[in-house]
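Q: sharing a sequence plus its predicted fold:
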Amino acid sequence: MSEPTFRQRRLGRALQLLRERARLSQKDIAERLRYNIAKVSRIENGQVPDYSAFETMLDVYGVIADDQEPYVEMWQLAEEKAWWHQYRLEDQGYISLEHDAAVILTFQASYVPGLLQTKRYMRALFASVRSPRSKKWVEDQIAIRTRRRQRLESDKPVRYHAIIMESALRHADREQLSYINEVAGLPTVTVQVIPDSVGLHEGYNGSFTLLDFPYPSDPRVLYVEHTEGSIHIEDPARVKSATLTFKHLSKLALIPEKSAALIGRLAAER
């Protein structure tokens, strides 16, 4: 079974909060729905209930008709098949986070960030993996990343702030470097570069991404990729620590105008 999407987890969290506000246990609602407790737990962790069960939950939790619309919208979004479903993505957990985010803050120590990559750079990355991938897999991944980039220029664009180490740009060709500066010109995009001259800093601990969402009740999420996969973290203390690290790295980095000038110089040398 695939990992629940951000929208599904949001619905589950909302239903859990309603249950707790009504001072009911998982056992109480399981008895009302004739479910076992394990199924109620799965729903609160992102499994979408059928609409009949969902309506019963709202009724039992005391949500009156006039107040149900936001929860119905959450259920509809959780049930909706997103555009990436056709690709059978292994990392749909992150794609769904990125898709719904209002703000993305990313620090990249080794590569050009995904939303700033050209197709040629993507192909070079996929060709470098230890286990060869099929041509279809590569083309699907390129299509996915290209589609993800649309968030930067949509009617409601995501606010995107990328901090990149200069060393991560060493294997980028002129086209890739020029494209970074092109995207950095968008009003909702900020790109900063930490020059090699800064020396050792916290960024050498690894890349990470922070995501904010339009719903005030949704926590900021920390997303980290590693050799064997990835993890997203909502623990407030760890998210706060990563946020402070991002702010510190932003202070170490060149301001956007000087970053663009450095990227331009690197492009001219290619």
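A: Everything's here; your move.

Q: from here on, contacts and neighbour counts on C-alpha atoms
A: Noted.

Q: okay, now the closest residue to L116 other than its chain neighbours: neighbour count?
A: Spatial nearest neighbour of L116, excluding adjacent residues (CA to CA, 6 or more residues apart in numbering): I180 at 5.8 Å. As a burial measure, I180 scores 21 neighbours (other CA atoms under 10 Å).

Q: what is the neighbour count of A124?
A: Look at A124: counted by other CA under 10 Å, it has 12 neighbours.

Q: ditto for P236
A: 13.

Q: so it versus H226, what's the distance?
A: 21 Å (CA to CA, to the nearest Å).

Q: so which strand or helix has the residue nearest to L116?
A: helix 174-184 (DSSP states H and E).

Q: following that helix, which helix or strand comes up?
A: Downstream of helix 174-184, the next assigned helix or strand under DSSP H and E is strand 189-194.

Q: check it against this one:
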Amino acid sequence: MITDIESATPALCRLQLGSELRQLRQAAGLNGRQVVRKLLWSSSKLTRLETGDNASAEPSDVIALCEIYGASKEKRAVLQGYAAVTKTRRDWWQSAAYRPVIPPGFKAYLGLEATANVVQNYASEFVPGLLQTEAYVRVIYDHAHHGLTEGELDSLVDVRMTRQEALLREKSPLRLTAIINEAVLHRAVGGSTVMRDQLSHIADMASRPNVRVQVLPFSLGLHPGMNGPFVVLQFSDRTALRPIVYLENLSDAWVCRREGDVERYEEAFTDLQAMAPGPHESLKLIKEAVKEH
């Protein structure tokens, strides 16, 4: 439970609201189908509420669910407080400047990343987003999104740069562990100058106490990340939110919440950490790649 709702972000309130509503439904012995029949809702509406995927939550919907679940007066007040925050405040990525250029699947991820206290990222082709330089980001987006106006490209770059502020905040900075495939170091994205600056930036960020970077060398051969990149997000104990996995490909992006699947990715990341050289040896590989470029 959030102890200070007034200072909580809308993203955190949405996720916490969804988690507690799901727990209430399960405690009442009800499945989703039974609930939506009672309220004449679509099943997707309840799912979006329980996963925190809506931009905001209607207090009247929360009241209706609390009535069905037999929630206590105190619990109802707390959940209505969460809903009120989502209605009266907006996360930074919901601004008019960013909304048009951010796909729905990535908006869901931004809310999760903004709420997480630990991010574990295995990157196989690109530098992890939280460690990318502005020049590197611009080259990637310019290549991937043909037909963008200069303003739209600027907005996408701004989104990436704003996300990185979580690593630099004074109070409870986001903790990042990034495992980078060696191929990422040698792939010349944007040319030599862009790559030298990019790799030097990774080295600089890796000196921060909340950032750990490991490089997975070619010489290790087969490894648990060969099916592609992934991100595991973990949350503070005070939120009671379970770890979540984020995946993306050329045409889509999605969040995986199924407990068994999440555990597989957590185990894969743990294995990758054990296989890869530690931060000190990895830093040597990064510096060698800087010279190569």
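A: Cool, the structure landed. Keep in mind it's a predicted model, so treat the numbers as computed, not measured.

Q: quick one: the residues in structure 2 that the helix holding I180 of structure 1 pairs up with.
A: Using TM-score structural alignment, helix 174-184 of structure 1 corresponds to residues 196-206 of structure 2.

Q: which one in structure 1 is aligned with G228 of structure 2?
A: Aligned partner of G228 of structure 2 by TM-score structural alignment: G206.

Q: how about that match: what's its closest non-neighbour residue?
A: Spatial nearest neighbour of G206 of structure 1, chain neighbours left out: A109 (6.3 Å); criterion: CA to CA, 6+ apart.

Q: same question for R212 of structure 2.
A: Distances taken as CA to CA, 6+ apart place T177 nearest to R212 of structure 2, at 4.7 Å, with adjacent residues excluded.

Q: doesn't the one you found lie inside a strand?
A: Yes: judged by DSSP: H, G, I helix; E, B strand; the rest coil, T177 of structure 2 forms part of a strand.

Q: which one in structure 1 is aligned with it?
A: Using TM-score structural alignment, the partner of T177 of structure 2 in structure 1 is H161.

Q: from memory that match sits against V191, does it?
A: Yes: between H161 of structure 1 and V191 there is a contact at 5.9 Å, judged by CA atoms under 8 Å.

Q: right, and R212 of structure 2 touches L167 too?
A: No: applying CA under 8 Å as the test, R212 of structure 2 and L167 come out as separate, 11.5 Å apart.

Q: overlap in contacts of those two?
A: Contact criterion CA atoms under 8 Å, 6 or more residues apart in numbering; residues shared by R212 of structure 2 and L167: L176.

Q: neighbours of R196 of structure 2, how many?
A: Neighbour tally, R196 of structure 2, other CA under 10 Å: 19.

Q: my error: substitute D158 of structure 2 in the last question.
A: D158 of structure 2 sits with 17 neighbouring residues when counted by other CA under 10 Å.

Q: what's it aligned with over in structure 1?
A: Checking with TM-score structural alignment, D158 of structure 2 has A143 as its match.

Q: quick one on the thing from earlier: I'd say the residue nearest to R212 of structure 2 and V213 touch.
A: Yes: between T177 of structure 2 and V213 there is a contact under CA under 8 Å: 5.9 Å.
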